[in-house]
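J.: The amino acid sequence is not available; the structure is as follows:
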């Protein structure tokens, strides 16, 4: 690394809170699936900012929409109407089949908003006694890092020394419909779950799991809340991951790719009266639903559909997973994925996955480790067959070598 790169990393470490452990590269430019560091080296981005850059870096049509809107109007607050919010509502509802929309900024805000809304629905519609509402969640979940959310995490790193935490959550194993059935009580208002557990290492539930979950939630008048912040908007080869089992959530959470990586935009989508319980003054956000965010999100959704990115994710994801499964390496414990949400889990004796990510960096690929022994692979949905093959060659070389 050059002196300037070392200086930048050192300055970041000196002034910034040490709440991340980034790979040792300083990026300065991006286009499509590629990013460049400050020294001009090019890398294939296989993280996509945790799926936020699904449409590719600096997509020209999203950029144009952002610049045009930034020249006109950026923020009004929800104290006034703006000419982009209604169009955003109309277009995201048409795309997803939703009936009501609550715009927010970050994914964690969407999760917190959904928790508030389903509790309110539980008290005012279902008739749960005040203060007794319960929400069921899954072990190894990741729904964000706010205090409310980490309170029902099972990851010690996210919980230790951050308590006390709010009550009202029950934790069950992921992918176990019987455990859900056993956990439901008359006070259960919602089941909050990821269709695929991303941060846990791209953990895919058994076939038929969500069909059973949907039936159980319907039978017990429990809101099924699907956190599609990572899985949604084409990442798994469908618009929403729920479509792989032909179900429909009561509440769907979107974020990340909703802005194509240009701006924090998230949304709570409801197919029933959950959001209808909110009244003026009971919930809000200064930036939520601002005209700049809405214009960016509208463009991000439009290019996703018009440019066939969802279908491409299905094709290239199948090609990528098949190629990964053809790699013969003693280091590999399991390959798994759906669409372009993929993971390579290593045997513990192979060492930390971070070392392999650093070795991949030297070969022009940026990927990120999770849970010590898993490499996540999630390139932008605009990746081509040639680029998939290029990545597979380098992954095969890296996974079969000694990186200790």
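T.: Thanks, I have the structure now. On a predicted model such as this, the values are computed, not experimentally measured, just so you know. Numbers count the residues shown, from 1 in each chain.

J.: only C-alpha atoms for contact and neighbour calcs from this point on.
T.: Fine.

J.: Walking through the stretch 151-300 of the chain, point out its strands one by one.
T.: If DSSP state E, counting those that start in this stretch is used as the criterion, the strands of the stretch 151-300 of the chain fall at 169-172, 188-193, 223-227, 251-254, 266-270.

J.: Just put the ones you listed in a markdown table and tack on distance to residue 63 and mean neighbour count.
T.: Below are these laid out as a markdown table (distance: least, CA to CA, whole Å; neighbours: other CA atoms under 10 Å):
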| stretch | distance to residue 63 | mean neighbour count |
| --- | --- | --- |
| strand 169-172 | 41 | 18 |
| strand 188-193 | 33 | 25 |
| strand 223-227 | 27 | 26 |
| strand 251-254 | 20 | 27 |
| strand 266-270 | 18 | 27 |
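
J.: Out of those, flag the one nearest residue 66.
T.: strand 266-270 (16.3 Å; CA to CA).

J.: picking that back up, right, so of the strands of the stretch 151-300 of the chain, which gets closest to residue 25?
T.: That would be, of the strands of the stretch 151-300 of the chain and by CA to CA, strand 266-270, which comes in at 28.3 Å.

J.: Nearest to residue 125, out of the strands of the stretch 151-300 of the chain?
T.: strand 188-193 (10.2 Å).

J.: Can you give me the buried ones in stretch 120-134?
T.: Across stretch 120-134, burial judged by 16 or more other CA atoms under 10 Å covers 120, 121, 122, 123, 126, 128, 133, 134.

J.: so what's the third one up against?
T.: With contacts taken as CA atoms under 8 Å, 6 or more residues apart in numbering, residue 122 has the following neighbours: 128, 133, 187, 189.

J.: The fifth one now?
T.: By CA under 8 Å, 6+ apart, the contact list for residue 126 reads 189, 221.

J.: what about versus this one:
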């Protein structure tokens, strides 16, 4: 029996290319739709990653909250390894022995009756938009082709053509017209403007309970409750995009829980796959998701057995409450430490659970400058909108890890 030989790609990896080599190859061959920090990560464990030269960094982006449970959580790895040996894909042309259990458990976690699984977060948002429109026509009775969905200024829901059609970020929109109609934008956190925007054509209100990409922007207290009331009054679906804010990141299972609000549709992704695999879904009651019929929506990979097995283990981990509690405890530690740094080049801090947005004094540095200073101090973070950075350490980060982060931020602010 012949011994399989490694592929060219595997062989090249074994030669130990340097960070500069990897960066050069990536810049040559990959489209420039990102502007990464100059670090080349090769492994990760828990809240820490290691680059190809062996330097370690505290990962305070956590895959935009996809890695809530850290790199390589042993429970999720065990489930994924077991499922990889059994079955990875059937397509939804057949049943598989993982999907039903995953759908049941996720529905119970969200308090809903049905689950529609997809892959990426943007696909889940697109699914929610389609469901909202179809519900509007079939249940609310909106005339065909007139359905309107209200969205919020400063939103970020993905990168598809439809989604960027209602983005207010010019970087996301420029060059992609003509745009998809049927959306109405109102100021985030303004309940009066929201109600004024609703007429008989409106079928749904789509919002992030906390706007992550905008810099962890938290709406005014009571806003989510006002949205719920407005939607109920006007027979409109409340759609909560909890792709970044959900699954324990803010100290509750969902960010909506901070106001005791239950949306009609939850949009979930990122941490639902625990950073191992793209897993997303929407959940809703039968009165909403029942409008989806065979052939009206689908996905080759949506609900595949590997994704379902991973997602089900994530749900089981969340049911213990451990990660919600960790987000609260470490988040309080982070918020307290950051408050002491306001005035040292730091203008404002917004935080909820283990998630924070830091507004820097633009006269002193940009967000990119700050991220590069943190990189030099073994911390990985991400800038947004000029002079703001976001922090989202994995929820498995220790007290010592958060102290390390706070020391690095202080050093970056005061020493350059």
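T.: Now that the structure is in, tell me what you want to look at. On a predicted model such as this, the values are computed, not experimentally measured, just so you know.

J.: TM-score of the superposed pair?
T.: The TM-score (TM-score structural alignment, normalised by the length of structure 1) is 0.97; 401 aligned residues with a CA RMSD of 1.2 Å.

J.: mind listing which of the buried residues of stretch 120-134 of structure 1 are in strands?
T.: If you go by DSSP state E, the buried residues of stretch 120-134 of structure 1 have residue 134 in strands.

J.: could I get the buried residues of stretch 120-134 of structure 1 as CSV with distance to residue 302 of structure 1?
T.: Output for these, formatted as CSV (distance: CA to CA, whole Å):
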residue, distance to residue 302 of structure 1
120, 33
121, 32
122, 35
123, 38
126, 37
128, 41
133, 38
134, 37
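
J.: Tell me which of the contacts of residue 122 of structure 1 persist in structure 2.
T.: Counting by both residues aligned by TM-score structural alignment, their matches' CA atoms under 8 Å, structure 2 reproduces these contacts from the contacts of residue 122 of structure 1: 128, 133, 189.

J.: quick one: the helices in the stretch 151-300 of structure 1?
T.: Ranges of helices in the stretch 151-300 of structure 1, per DSSP state H, counting those that start in this stretch, are 156-159, 177-183, 209-219, 291-306.

J.: Give me the three-state assignment for residue 371 of structure 2.
T.: Of the three states, residue 371 of structure 2 takes helix under DSSP: H, G, I helix; E, B strand; the rest coil.

J.: neighbours of the counterpart of it in structure 1, just the number please.
T.: By TM-score structural alignment, residue 371 of structure 2 lines up with residue 357 in structure 1. Neighbour count for residue 357 of structure 1, taken as other CA atoms under 10 Å: 24.

J.: Kindly provide the distance from residue 357 of structure 1 to residue 5 of structure 1.
T.: Separation of residue 357 of structure 1 from residue 5 of structure 1 (CA to CA, to the nearest Å) stands at 19 Å.

J.: okay, and stretch 104-118 of structure 1 goes to which residues in structure 2?
T.: Using TM-score structural alignment, stretch 104-118 of structure 1 pairs with 118-132 in structure 2.

J.: Buried residues, that stretch. List them.
T.: 118-129, 131-132.

J.: Go through these and name the one nearest residue 83 of structure 2.
T.: residue 119 (17.3 Å).

J.: Isn't the closest one up against residue 302?
T.: Yes: contact criterion CA atoms under 8 Å: residue 119 of structure 2 and residue 302 qualify, at 5.6 Å.

J.: Touching both of those two, which residues are there?
T.: Common neighbours of residue 119 of structure 2 and residue 302 (CA under 8 Å, 6+ apart) are residue 279.

J.: so of the helices of the stretch 151-300 of structure 1, which one's packed in deepest?
T.: Mean neighbours per residue, mean count of other CA atoms under 10 Å, is largest over the helices of the stretch 151-300 of structure 1 for helix 291-306, with a mean of 23.

J.: so where is the helix or strand just after that one in structure 2?
T.: Sequence order places helix 309-325 as the next helix or strand after helix 291-306 of structure 1, per DSSP states H and E. Under TM-score structural alignment, helix 309-325 of structure 1 corresponds to residues 323-339 of structure 2.

J.: quick revisit: what's the match of stretch 104-118 of structure 1 in contact with?
T.: Under the contact criterion CA under 8 Å, 6+ apart, stretch 118-132 of structure 2 has outside partners 117, 149, 157-160, 162-163, 203-204, 237, 239, 241, 243, 265, 267-270, 278-282, 288-289, 291-292, 299, 301-303.
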